[in-house]
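J.: below are the sequence and a predicted model for it; my questions follow.
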Amino acid sequence: MSETLYHVSANPHVRDNGSTQKIMLDVIIALLPATIFGIYIFGASAALTVAISVATCVVVEYIYQKLMKQPITVGDLSAALTGLLLALNLPSGAPFWMPILGGIFAIIVVKQVFGGLGQNFMNPALGARCFLMISFAARMTTFTYDGVTTATPLAVMEQGKSVDVMKSFLGFVPGTIGETSALLLIIGGAYLVFKKVISPIIPCVYVAVVAIFVLIFGGHGFDLSYMAAQIFSGGLMLGAIFMATDYVTSPITKNGKIIYAIVLGILTGLFRLFGPMAEGVSYSIIIANLLVPLIERVTVPTPFGIVKKGGKSNE
């Protein structure tokens, strides 16, 4: 008598290359408007940074899997997406060795060492960005716009000055290659929600909590302009829509998503308003990623027919 054995592993449980490729392609498509705009604003150096970052991640993953005698998975586009996200988190004036170093760190240290796609505990692109930020803080926080080195809107607000909210919303401000245009990032997010690639719960709750936190603790009273400037500036939209929603490193339960997003919003508010740096999205997402197993443990639904301690059967 033959028996069917079911293999239970870490999420995601469905490991279909075609489905993975389609999801990654949709995310890449959603990022194209912000990517093209970043290249338009920052010029050829931004385009070269994107090309180097994507190529590095794809080549490094291929070489690593070849050397380790593992199945070659670069066709699923996950490495290409990691390279694109990493590039969009870099300043346009970054030296070209930086996306190479970051790509190597993202693919080998964050992704492959932990077992590859579906096994990493943090977003590879974010892990690489934080590694570069810690190692080369000066280069990672030097931004140019119209050929002039200048401060980002968040840095300007940290100095107590006001910024042009509309420019921050449209993207005509200094920043990393892919974070400047909140409008185009929101359009990309709407595309992903329409394609059912992501749920709107995490980005919507995340942004809402940051907005509430800023109104309460921002020191500007009920200043909607200041709140909007905080929401549309920096990496909040890029992080909330494209990295906090990562399938592998975010909760799968509805209540878990809400708790996760609330934690993200509070951490981002704390880092931005009370921390030593103007930005805090990357570190917030990584810290929240580490809490995901605990969040899922306390939010997992009770199986049908199981009686909770002191409770009733779920029948």
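T.: Now that the structure is in, tell me what you want to look at.

J.: every contact and neighbour count from this point should use C-alpha atoms.
T.: Noted.

J.: and the helix or strand where residue 226 lies, what does it pack against?
T.: For residue 226, the host element (DSSP states H and E) is helix 224-232. If you count contacts as 3 or more Cα pairs under 8 Å, 6 or more residues apart in numbering; DSSP states H and E, helix 224-232 packs onto helix 165-170, helix 201-217.

J.: now mean neighbour count too, for those, in JSON lines please.
T.: Shown next, in JSON lines, are the helices and strands packed on helix 224-232 (neighbours: other Cα atoms under 10 Å):
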{"stretch": "helix 165-170", "mean neighbour count": "19"}
{"stretch": "helix 201-217", "mean neighbour count": "20"}
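
J.: quick revisit: next structured bit after the helix holding residue 226?
T.: helix 236-238.

J.: re earlier: which residues does the helix holding residue 226 contact?
T.: 153-154, 162-165, 168-169, 181-182, 207, 210-211, 214-215, 220, 237 (Cα atoms under 8 Å, 6 or more residues apart in numbering).

J.: now the angle from that helix to helix 201-217?
T.: Here the directions of helix 224-232 and helix 201-217 differ by 140 degrees (axes from the mean of the first three to the mean of the last three Cα atoms, to 10 degrees).

J.: and residue 144, that's in a strand?
T.: Yes - under DSSP: H, G, I helix; E, B strand; the rest coil, residue 144 falls within a strand.

J.: and the comparison structure, right after this:
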Amino acid sequence: MENKLIISLSPHIHNGDSVEKNMYGVLIALAPAFIVSLIYFGLGALVVTVTSVIACLFFEWAIGKYIMKSEVSTICDGSAAITGVLLAFNLPSNLPIWIILLGALFAIGVSKMSFGGLGNNPFNPALAGRVFLLLSFPVQMTTWPKIGQLTSYIDAETAATPLSIMKGVIKGAPGFSLDQLPDAFNLFIGNNGGCLGEVSAAALLVGLVYMLMKRIITWHIPGSILLAVTVFSGIMYLVNPQIYVSPLTQLLSGGLMLGAIFMATDYVTSPMTNKGMLIYGTCIGLLTVVIRLFGAYPEGMSFAILIMNAFTPLINTYCKPKRFGEVAKKK
């Protein structure tokens, strides 16, 4: 039998990474936060998450098969499942199923598949779906169930979140005081209201450690976001501690940890170089603090990431890596 030398394009040796491996690694990293959401929200967390994941998988399959006429199915690569989980993690646990379906359709159909599918979308699909729902259904998207109602779903009793309390104090609304905020330990473990995936900073940090150990992400984006939020919120806290909370409270509240660890680090919508990642993360941190303190909405993480998604191509152009073999020009 004649042996033939097969010549192919580089690289010929790789480290075993693949889209599927990294995507399922992210899903494993999200598992602690999902478990905590089940502990605090029970049935509501299960219904919202399962609905969102199934809807995202279905819409990706249906659009790919019947609209894009693709012969290759992408629902098994893990990207649609991650979009479903992250979308669910940005929703309250009492959101009606039909609204979840609309959010999943927008996330997959508009924000992802309309641009050509995985690798082509300029904006994070889950965040785009979340912002679409927030603008379309502001009442349902800002009605937060109290934790501990494990068997309740639509009829769950509601309460204010830490971010809504902070915003009420900043605006001088009656009935709001910083004394109503949970202490740092309760914020850290998740003993407070909010979206499914934002309540427990501890569970999200476990996922961060796992992804860093597996080299799914690097420290540059989450590290720069957390540092920027610490610095800018710390300055405002020193200016007026009567209405602005400490940097630690800002870091542990709302969707900051979820966004910094799992949303801003999306491969497709974040810069490619380390320098670009640091610029990107610092701007997200600054925008988040500005929107939280001076904007109309209590939370600014989603808007900050989407804004910087739009600047990613510009950052990539500015922060190009040095070409192999290039000689630096003498000044």
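T.: In hand now; what should we look at? None of these values were measured; they are calculated from a predicted model.

J.: report the TM-score for the pair.
T.: Here the TM-score for the pair of chains, by TM-score structural alignment, normalised by the length of structure 1, is 0.90; 303 aligned residues with a Cα RMSD of 2.5 Å.

J.: hmm, back to that, superposed on structure 2, what's the mean shift for the helix holding residue 226 of structure 1?
T.: With mean Cα distance after the TM-score superposition for structure 1, helix 224-232 of structure 1 departs from structure 2 by a mean of 2.7 Å once superposed.

J.: go through that helix and flag the buried ones.
T.: 226-232 (16 or more other Cα atoms under 10 Å).

J.: including distance to residue 141 of structure 1, could the helices and strands packed on helix 224-232 of structure 1 go into TSV?
T.: What follows is those, written out as TSV (distance: least, Cα to Cα, whole Å):
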stretch	distance to residue 141 of structure 1
helix 165-170	18
helix 201-217	22
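
J.: nearest to residue 313 of structure 1, out of these?
T.: Proximity to residue 313 of structure 1 (Cα to Cα) singles out helix 201-217 among those, at 29.1 Å.

J.: the closest one aligns to what range in structure 2?
T.: Using TM-score structural alignment, helix 201-217 of structure 1 lines up with residues 220-236 of structure 2.

J.: corresponding residue for residue 296 of structure 2 in structure 1?
T.: Counting by TM-score structural alignment, residue 296 of structure 2 corresponds to residue 276 in structure 1.

J.: just to check, residue 126 of structure 1 is in contact with residue 282?
T.: Yes - counting by Cα atoms under 8 Å, residue 282 is a contact partner of residue 126 of structure 1 at 6.1 Å.

J.: which SS class is residue 279 of structure 1?
T.: Taking three-state DSSP, the label given to residue 279 of structure 1 is coil.

J.: check contacts around residue 110 of structure 2.
T.: Applying Cα under 8 Å, 6+ apart, we find residue 110 of structure 2 in contact with no residue.

J.: which residue ranges of the stretch 1-150 of structure 1 form strands?
T.: Ranges of strands within the stretch 1-150 of structure 1 are 143-145, 148-150, based on DSSP state E, counting those that start in this stretch.

J.: got CSV for those, with mean neighbour count and distance to residue 19 of structure 1 too?
T.: Shown next, in CSV, are the strands of the stretch 1-150 of structure 1 (neighbours: other Cα atoms under 10 Å; distance: least, Cα to Cα, whole Å):
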stretch, mean neighbour count, distance to residue 19 of structure 1
strand 143-145, 20, 38
strand 148-150, 12, 43
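
J.: in TSV, list those along with distance to residue 197 of structure 1.
T.: Output for the strands of the stretch 1-150 of structure 1, formatted as TSV (distance: least, Cα to Cα, whole Å):
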stretch	distance to residue 197 of structure 1
strand 143-145	32
strand 148-150	36
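
J.: could you point out which of those sits nearest residue 260 of structure 1?
T.: With Cα to Cα as the criterion, residue 260 of structure 1 lies closest to strand 143-145 of the strands of the stretch 1-150 of structure 1, at 30.8 Å.

J.: now do that closest one: everything it contacts.
T.: Applying Cα under 8 Å, 6+ apart, the contact partners of strand 143-145 of structure 1 are 41-42, 91-93, 149-152, 173-176.

J.: same deal with stretch 270-289 of structure 1?
T.: Applying Cα under 8 Å, 6+ apart, the contact partners of stretch 270-289 of structure 1 are 121-123, 126-127, 129-130, 154-155, 158, 214, 217-218, 234-236, 239, 243-244, 249-250, 260, 263-264, 267-269.

J.: now, of the residues you listed, which are buried?
T.: With burial judged by 16+ other Cα under 10 Å, the buried subset of those is 121-123, 126-127, 129-130, 154-155, 158, 214, 218, 234-236, 239, 243-244, 249-250, 260, 263-264, 267-269.

J.: with adjacent residues omitted, what lies nearest to residue 64 of structure 2?
T.: Counting by Cα to Cα, 6 or more residues apart in numbering, residue 64 of structure 2 lies nearest to residue 70, which is 5.4 Å off, once chain neighbours are set aside.
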